[in-house]
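[1] sequence and predicted model, in that order:
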Amino acid sequence: MKYISTRGGGTPQSFEQVLLTGLAPDGGLYVPVELPSFSPEQIASWRDLSYVDLALAVISPFIGDALQPDELKRIITESYADFGHPEVAPLTALREHEYLLELYHGPTLAFKDFALQVLGRLLDHVLAKNDQRVVILGATSGDTGSAALEGCRHSDRVDIFILHPHQRVSEVQRRQMTTVPGDNVFNLAVEGNFDDCQRIVKAAFSDQSFLPDDRQLVAVNSINWARILMQIVYYFAAALRLGAPDRQVSFSVPTGNFGDIYAGYLAKQMGLPVDQLVVATNQNDILHRFISNNDYSKTQLSKTYSPSMDILVSSNFERYLFDLFGRDSAQLTDFMLRSSKERLSVSESQWQAVQAIFDSASVSDETTCRVISETAAELGKLLDPHTAIGVESGRLTRKNPQVPMITLATAHPAKFSEAITVAGLDLPELPAHLADLFEREERYSVIANDLGEVSAFISAALGQQA
C-alpha cells in the first residue's frame, strides 16, 4: 500500500514513511492511493472475531509488509489490553434502534485512545528498527493530548510536546495532560484557541530548522494517517454486532477535526453497509453550514460546553475534499488556500454528492444540557456533552426509524464537569486509576500564540537534554 499527498507533491510513500511524518512536505495530508474493498461475504466472515482480530483484518491491507502479521497482532493486543471493558468498544442500547458505541474505556477515557495506544507502539517498533529518535509535536482541543502522552510517554526514543489552548479545555482534560510524569514530556498552554495551536503545529512541520540535525517531527494529531486507520475498525465492530452486512446501520458522530467521521466515510467506501453518516456539531458549525447550505466560511469561535469541538478549521476535511474534487490536487490546493480568506462553496453537483453521503446538525449548549438531563432521568445513562450532541443530531436527521442509529460516545462524562453541573446532575466519579488526579502535581508552560516562541521553547528543551 502506497500513500500520496492531497496537494499532489512528492512521490508515493510507504506506510512506515507516512507514520514517521504525518504532514506531507507540500502541506498536504497523506491518503492511500486506493482503498481496499471488502465483499459482503468477507465482512460476514468477521462476525465472531475478537476486537483485536477484527482490527488485524481491517488494517492489514493498509500496512502491507511494514510489519509482520504476528508483530502487528502483538502491538494491537498490547494496545487494548488495559481497556476497562472486555469488548473494548461495547455497544449499548438507548431506545429502540438507538445505540451508543462506548469509546471511553481506554486509559484516558476518550476515543483517541483507540488510535494513540497503537500509534505509540507502532512508533516504538519502527524507531527501534531504525535506531532513530524523534520529536512528537501535537495540538489538542482536549483529548488528543492526554491520549498521546499516555500512548507515547514510556518510549525512550521520543520527546513529546503538546500544545493546548490556555483556559479552553476542561480541568480534567488539562490535568490529564499536565500531571503526566517524564523528562521527555512537555505541555504548552498557548494563549489562543485550538485553531491557533493547530496552525503553529502545521507551520512547524513545514520548517523544521529549529530541530537538531538528527531529529524530525512526528505528528500525533489526526493529520497522521495511522490515527484515522485505527478508527475505521470500530465502525466495522459496531455494524457487525447489529447484523452487518445483511443489515444497514447509521452513525452519528460528534465532529470537531473531521477525523472520526472521515474514518466512518472510509468504512462505507470499503464496503460497510452504512445508511447515514451524521456530522454532529456544536455552535462552531462550519461543517454543518457546508453540508446543509454549501457555505464554507469561517465565523468567530464560540467557547462551548463541548470544548473538543470548539474548532473552526477541520484538518481532515481536506482528505474528504480531495475525493470530492475527483482527486484533483490543483483544485483542492486552490480551495484550501482560499478558504482562510473568503466564503467558499462547491459546484451544485459536488454539493449534491456531499449530501448523498452526509447529514448534519448543530446543537446549542442549552439543548446539549437538556439532552444530558433528560437522558439521565429517562434512561439512567449519563452522557458527556459531545455524546449528547451526537444523540440529538442523530434524532434530528434520522430518515428511517428502522435503521439502527449508533452514536459514537466519544468521552467519559467525568471529563466535563461544567456541562454535567449545568444539567443539574451530580458529577460521576473518575475511574480508580484517575481517582487522585486532582492531587497530582501539574507541569506546564503558558506561551505566546507565536510559532517562533514555540520553536524556541522546543529547541531549548532539546538542548538541555543534549
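    Received, thanks.
[2] contacts, neighbours, all on C-alpha from now
    OK.
[3] the stretch 301-450 of the chain: strands as residue ranges?
    Assignment of strands within the stretch 301-450 of the chain using DSSP state E, counting those that start in this stretch yields the ranges 358-362, 405-409, 445-447.
[4] downstream of the longest helix that the chain contains, the next helix or strand is which one?
    The helix that spans the most residues within the chain, counting by DSSP state H, is helix 112-130. On the C-terminal side of helix 112-130, the closest following helix or strand by DSSP states H and E is strand 134-139.
[5] buried residues in that next one?
    Of the residues in strand 134-139, those scored as buried under the neighbour-count criterion (16 or more other CA atoms under 10 Å) are 134, 135, 136, 137, 138, 139.
[6] does the fourth one really touch residue 222, like I thought?
    No - using CA atoms under 8 Å, residue 137 and residue 222 do not qualify as a contacting pair, with a distance of 12.0 Å.
[7] next, the buried residues of stretch 372-381.
    372, 373, 375.
[8] pick the one among those residues closest to residue 213.
    residue 372 (50.8 Å; CA to CA).
[9] hang on, the earlier thing: among the buried residues of stretch 372-381, name the ones in helices.
    Using DSSP H, the subset of the buried residues of stretch 372-381 located in helices is 372, 373, 375.
[10] list the contacts of the nearest residue to residue 257 once chain neighbours are set aside.
    Sequence neighbours aside, residue 314 is the residue nearest to residue 257 in space, at 4.1 Å (criterion: CA to CA, 6 or more residues apart in numbering). By CA atoms under 8 Å, 6 or more residues apart in numbering, the contact set of residue 314 is 256, 257, 258.
[11] do the same with residue 358
    Applying CA under 8 Å, 6+ apart, we find residue 358 in contact with 276, 277, 278, 279, 291.
[12] check it against this one:
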Amino acid sequence: MHYLSTRGGVTSIGFADAVTMGLATDGGLLVPAELPRVDAATLRAWSQLSFQELALEVFTPFVGDEIPREDLRALIDRSYAGFSHPEVTPVVEAGGARILELFHGPTAAFKDVALQFLGNLFEYLLARDGGEFNIVGATSGDTGSAAIYGVRGKAGIQVFILHPKGRVSPIQARQMTTVLDDNVHNIAVEGTFDDAQRIVKTLFSDLPFKRSHHLGAVNSINWARILAQMVYYFYAWGRVSGGDPERAVSFSVPTGNFGDVFAGYLARRMGLPVRRLVIATNRNDILTRFVDSGIYAAESQVHRTLSPAMDIQLASNFERYLYFLHDGDCARVRALFEGLREHGRIELDAERHARVRADFDARAASDAETLEQIRASYEHDGYICCPHTAVGVHAARGMDDAVCLATAHPAKFNEAVEQAIGRGAPLPSSLQGLMEREQRCVDLPATVEAVKSEIERTLAATGAGA
C-alpha cells in the first residue's frame, strides 16, 4: 500500500513514512492510494473475530509488508491489553439507544483506541530504524491525554501537547498536566482550540524546523489515527448485524475534527454495510451547515459549549473527505483550500453537494438539547451519557438502526452531567485522585513564535531533536 498527499506534492510513500511524516510536506493530508474492498464472505468472517483479531485484518492491507504480521499482532495485543472491557469497544443497549462505548481505555476517551496503538507503533519504528521523535499536537480535550498516555516514558520520544487554556474540562486538563514523566510537556495556549491547531499546522509546514527537530504528529492528521478508528465500525456492525451482509447499520458520530466520522466513511467505501452516517455537532455547527448548504465557512468565533471537545470551527480531516469527494483531483483540493484561505469559504457545485447529502446526514444540538438528552437517557434506565455522546444520541432520534458512538466516560464532564440529572457520574479508577495530584504546565500566548521558542528551549535542555 502506498500513500499520497491530498494536494499532490507527495506521492508513493510507504506506511511507515506516512505515519512518521504526519502532515504531508506540501501541507496536505496523507491518504491511501487505493482502498481495499471487503466482500460479503469476508464480512461474515470478520463478524466473528475479537476486536484484536479484527484490527489485525483491517490493518494488514494498509500496512503491507512493512511490518511482519506477527510483529503487527504483538503491537495490537499490547495496545489493547490495558483496556478495562474485554471487548475493548462493546456495543450496549442503554439509555433507550444502541451505544458503542469507546471509553474503556486508560484515559476514558475514544482517542485511546488509536493513540495506544500509535504510541506503540512509534516506539517500534524507532527501535527498528533508529532516530528520535518529537511529537507536537493540539487537543480540544481528549487527544492530548490519550497521546500522553500512549508515549509517556517511551525512549526516544518527547511529546508537546497544546490545549486551549480554560476551554477543556477540569478533569481533561488534569489528565494531561499531572503526567510528570520527563518526556511529557504541556502547553496551555491563551486562545481556542482552532488557535492551537493553527500553531501546530504552521510548525509542521515550516519544513526546516520540522526536519531539524524531528517533529511527528498525533492529531487526527496522522493517518494511523484514522486507520485504528475504522476498526470499531466493522466491530460494531458485526455485533449488531449478526454478520449478515444484507443488514446495513447507521452510525451517529459526535463530530468536531471530522476524523472519527471520516473513518466510518472509509469503512463504508471499503464495503461495510452502512445505511447513514450522521454528523452530530453542537452549536459550532460548520459541518452541519456544510451538509445542508454545500458551503463550508467558519463563523466569527468559536462558541463555548457543554461539549467542549467539539468546540471547533475548522475540521482538520475535512480535507481528506474533499479529496475523495473530488475523485482524487489534487489540483482541485489545492484550489479549494487556497480559496478558503483567501475568502474564508468553500462552496460546492450542485453535483458535489448532492454527493455530500448522499454521504452524510447532519444534525446539531444546543446545550439545552444536550442536557435534555442526558436527562432522558438517565431516566430511561439509569444510563449516563457524556455531553458529546448525548449530542450523538440526540442526532439519532427516530433512527431505529443507529449505533451511537459514546466518545468519553461521563465522569470527565460531571459539571454538565450534574446540571442534567442533579448528580455526577461515578469516577472510573483511571480518573480517581486526579484533582489532588501535582501538575506541570506552561502558559503561553497563542502565537507560533512563543510555542516554537518553548519547543526549542525544551529540546535544547533535554538534548533531543537537535
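    That came through, no problem. All values reported here derive from a predicted model rather than from experimental measurement.
[13] coming back round to it: how about a markdown table for the contacts of residue 314 of structure 1, with secondary structure, neighbour count and distance to residue 238 of structure 1 added?
    Compiled in a markdown table, the contacts of residue 314 of structure 1 are given as follows (DSSP: H, G, I helix; E, B strand; the rest coil; neighbours: other CA atoms under 10 Å; distance: CA to CA, whole Å):
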| residue | secondary structure | neighbour count | distance to residue 238 of structure 1 |
| --- | --- | --- | --- |
| 256 | coil | 29 | 21 |
| 257 | coil | 23 | 22 |
| 258 | coil | 23 | 19 |
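[14] ok so, going back, by how much does the longest helix of structure 1 deviate from structure 2 on average?
    Compared with structure 2 after fitting, helix 112-130 of structure 1 has a mean deviation of 0.4 Å; criterion: mean CA distance after the TM-score superposition for structure 1.
[15] residue 320 of structure 2 contacts residue 6, doesn't it?
    Yes - assessed by CA under 8 Å, residue 320 of structure 2 is found in contact with residue 6 at 6.6 Å.
[16] okay, these two: which has more neighbours?
    Between residue 320 of structure 2 and residue 6, counted using other CA atoms under 10 Å, the more crowded position is residue 6 (29 against 22).
[17] residue in structure 1 matching that one?
    When structure 1 is aligned by TM-score structural alignment, the residue opposite residue 6 of structure 2 is residue 6.
[18] so its match is in contact with residue 26, correct?
    No - contact criterion CA under 8 Å: residue 6 of structure 1 and residue 26 do not qualify, at 9.0 Å.
[19] related to what we said a few turns ago, what is the nearest of the ones in helices among the buried residues of stretch 372-381 of structure 1 to residue 212 of structure 1?
    The nearest member of those to residue 212 of structure 1, counting by CA to CA, is residue 372 at 48.7 Å.
[20] counterpart of that closest one over in structure 2?
    Taking TM-score structural alignment for the superposition, residue 372 of structure 1 sits opposite residue 374 in structure 2.
[21] what's the matching range in structure 1 for stretch 406-425 of structure 2?
    Alignment note (TM-score structural alignment): stretch 406-425 of structure 2 is matched to residues 409-428 of structure 1.
[22] ditto for stretch 263-280 of structure 2
    Under the criterion TM-score structural alignment, stretch 263-280 of structure 2 matches residues 263-280.
[23] flag every buried residue along that stretch.
    Across stretch 263-280 of structure 1, burial judged by 16+ other CA under 10 Å covers 263-268, 270-280.
[24] from the residues you listed, which land in strands?
    Taking DSSP state E as the definition of strands, the buried residues of stretch 263-280 of structure 1 contribute 274, 275, 276, 277, 278, 279, 280.
[25] which among these gets closest to residue 252 of structure 1?
    When these are ranked by distance to residue 252 of structure 1 (CA to CA), residue 278 comes first, at 4.5 Å.
[26] doesn't residue 360 make contact with that closest one?
    Yes - applying CA under 8 Å, one finds residue 278 of structure 1 in contact with residue 360, separated by 5.1 Å.
[27] so what sits against both of the two?
    For the pair residue 278 of structure 1 and residue 360, residues contacting each of them under the criterion CA under 8 Å, 6+ apart are 393, 397.
[28] and the aligned partner of residue 329 of structure 1 in structure 2, how far from residue 10 of structure 2?
    Matched across to structure 2, residue 329 of structure 1 falls on residue 330, judged by TM-score structural alignment. Look at residue 330 of structure 2 and residue 10 of structure 2: by CA to CA, to the nearest Å, they are 11 Å apart.
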